[in-house]
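[1] got a predicted model here, sequence first, then my questions.
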Amino acid sequence: MNEDIQFILDSTKESMDAALKHLEKQFVNIRAGKASPAMLGSVMVDYYGSQTPLNQVANVNTPDGRTITVQPWEKNMLQEIERGIMYANLGFNPMNNGDTIIINVPPLTEERRRDLAKQAKAEAEDAKIGIRSARKDANSEIKKLDDASEDLQKNAEIDIQNLTDKYVKKVDDILEVKEKEIMTV
């Protein structure tokens, strides 16, 4: 096989892998009822005048499936952390006991579960769009090759389509697992 075609195939596979990784990262942000330190990943805290991620000023733990505890490394940061959690608008109500911040994660309602499932479907569709875009780019690159025969180009397009089908199936499988996780009470 022509090395230009192999390069195009490899870079297409990398693009599709990136779309899959992005999808998995987005799915971490969709909470499925269980408390997780990742839920506070977007919280920024005013740390002596600069906006700093929460995990750089405090220890975030989940002692059980419904509670998140935030233990600041400096006691005087309690109010700032509490304010940061409120500003992040995550729907949490932090409680400050003077030592740590405790957040009770409320159980999800049926309607909220459906909304999260829709959000997961939308993220999966975005990943599929990224995969199909990588396919389109690869096919146009193959058509630009002058030194490859028509048969070689057709075979490369078939290989790219097989790769696309494989990655779309992976997205569907990941989505199915996430939907099941979301809908399980």
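    Perfect, I can see it now.

[2] when you work out contacts or count neighbours from here on, use the C-alpha atoms and nothing else.
    Fine.

[3] which stretches in this structure count as helices?
    Secondary structure of the chain, counting by DSSP state H: helices at 3-29, 78-87, 110-144, 150-183.

[4] nearest to Gln51, of those?
    helix 78-87 (9.6 Å; Cα to Cα).

[5] in the closest one, what's buried?
    Of all the residues in helix 78-87, those buried under the rule 16 or more other Cα atoms under 10 Å are 78, 80-85.

[6] again, but for stretch 132-149
    For stretch 132-149, using 16+ other Cα under 10 Å, the buried residues are 132-136, 138-139, 142, 148.

[7] another structure for you, compare them:
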Amino acid sequence: MNEEIKFILDSAQEGMESAMEHLERMFIKIRAGKASPIMLSSVMVEYYGSPTPLGQVANVSTPDARTLTVQPWEKNMLHEVEKAIMNANLGFNPMNNGDYVIINVPPLTEERRRDLVKQAKAEAEDAKIGVRNSRQEANKEIKNLDVSEDLIKGTEIEIQALTDKYIKRIDSVLEVKEVEIMKV
């Protein structure tokens, strides 16, 4: 196989894999009723005058499926951590017990579950768009090569097969996430 064609196929696959990885990272952020430290990944704490990610000033853990605990490494940061969680607008009501912050994760309502499924579908569609953009880019690069028409057609078919494979993977990951979200 032509070296340039192999490079184009590899870069297309890399772009598609990147879209898949992004989707998986986004799905982790969509909560499915279980408590997860990632739920607090967007919280920024005022740490000595500069906004700092919560994970850099405290230990976040999940003692059970409905509870998060945040234990700051410095006791004097307890109030700042609590305030940052409140200001993050995540819908949590943190409680301070003097040693750490406890957050009870409320169970999801049916309506909220449907909203999360819609959000998951939107993320999956974004990933599909990323895959299709990689396909389009690869097809454009193939057409610019100085090779035979048959080789171009064959490579386009390979690129389409790769695209179909990734679209199928996205659909199956979405299906699993939907089941996870809707499970009470």
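    Great, that's in hand. Remember, predicted model here, so these are calculated numbers, not experimental data.

[8] and the TM-score between these chains?
    After superposition, the two chains reach a TM-score of 0.99 (TM-score structural alignment, normalised by the length of structure 2), with 184 aligned residues with a Cα RMSD of 0.5 Å.

[9] in CSV, list the buried residues of helix 78-87 of structure 1 along with distance to Val60 of structure 1.
    Output for the buried residues of helix 78-87 of structure 1, formatted as CSV (distance: Cα to Cα, whole Å):
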residue, distance to Val60 of structure 1
Leu78, 13
Glu80, 15
Ile81, 11
Glu82, 13
Arg83, 16
Gly84, 14
Ile85, 12
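
[10] tabulate the buried residues of stretch 132-149 of structure 1 (CSV), appending distance to Asn61 of structure 1.
    Listed next are those as CSV, based on distance: Cα to Cα, whole Å:
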residue, distance to Asn61 of structure 1
Arg132, 39
Ser133, 39
Ala134, 39
Arg135, 41
Lys136, 44
Ala138, 44
Asn139, 47
Ile142, 50
Ala148, 56
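
[11] separation between His79 of structure 2 and Ser172 of structure 2?
    43 Å (Cα to Cα, to the nearest Å).

[12] just Met44 of structure 2 next, same as before
    Distance from Met44 of structure 2 to Ser172 of structure 2, by Cα to Cα: 34 Å.

[13] neighbour count for these two, which is higher?
    Met44 (22 against 12; other Cα atoms under 10 Å).

[14] tell me how far the closest residue to that one other than its chain neighbours lies from Thr155 of structure 2.
    Residue nearest to Met44 of structure 2 in three dimensions, not counting chain neighbours: Pro53, with 4.5 Å by Cα to Cα, 6 or more residues apart in numbering. Computed as Cα to Cα, the Pro53 of structure 2 to Thr155 of structure 2 distance reads 45 Å.

[15] between those two, who's got more neighbours?
    Shown here are Pro53 of structure 2 and Thr155; by other Cα under 10 Å, Thr155 has more neighbours (20 against 17).

[16] tell me the spacing between the more buried one and Glu24 of structure 2.
    Distance from Thr155 of structure 2 to Glu24 of structure 2, by Cα to Cα: 28 Å.

[17] please apply the same query to Met77 of structure 2.
    From Met77 of structure 2 to Glu24 of structure 2 the distance is 32 Å (Cα to Cα).

[18] also Ala58 of structure 2?
    25 Å.

[19] one more: Lys118 of structure 2?
    Distance of Lys118 of structure 2 to Glu24 of structure 2, computed by Cα to Cα: 16 Å.

[20] ok, now Asp150 of structure 2?
    37 Å.

[21] next: Ser134 of structure 2.
    For Ser134 of structure 2 relative to Glu24 of structure 2 (Cα to Cα), the value is 18 Å.

[22] for Ala161 of structure 2, same thing?
    From Ala161 of structure 2 to Glu24 of structure 2 the distance is 22 Å (Cα to Cα).

[23] and what of Met1 of structure 2?
    33 Å.

[24] more neighbours, the two?
    Glu24 (18 against 6).

[25] could you double-check that Ala12 of structure 2 sits in contact with Asn133?
    No - judged on Cα atoms under 8 Å, Ala12 of structure 2 makes no contact with Asn133 at a distance of 9.1 Å.

[26] how about the nearest residue to the most centrally placed residue in structure 2, chain neighbours excluded?
    With distances taken as Cα atoms, centre = their mean, the residue of structure 2 nearest its centroid is Met26 (1.5 Å). The shortest distance from Met26 of structure 2 to any non-neighbouring residue, by Cα to Cα, 6+ apart, is to Glu123 (7.1 Å).

[27] many thanks, we can stop here.
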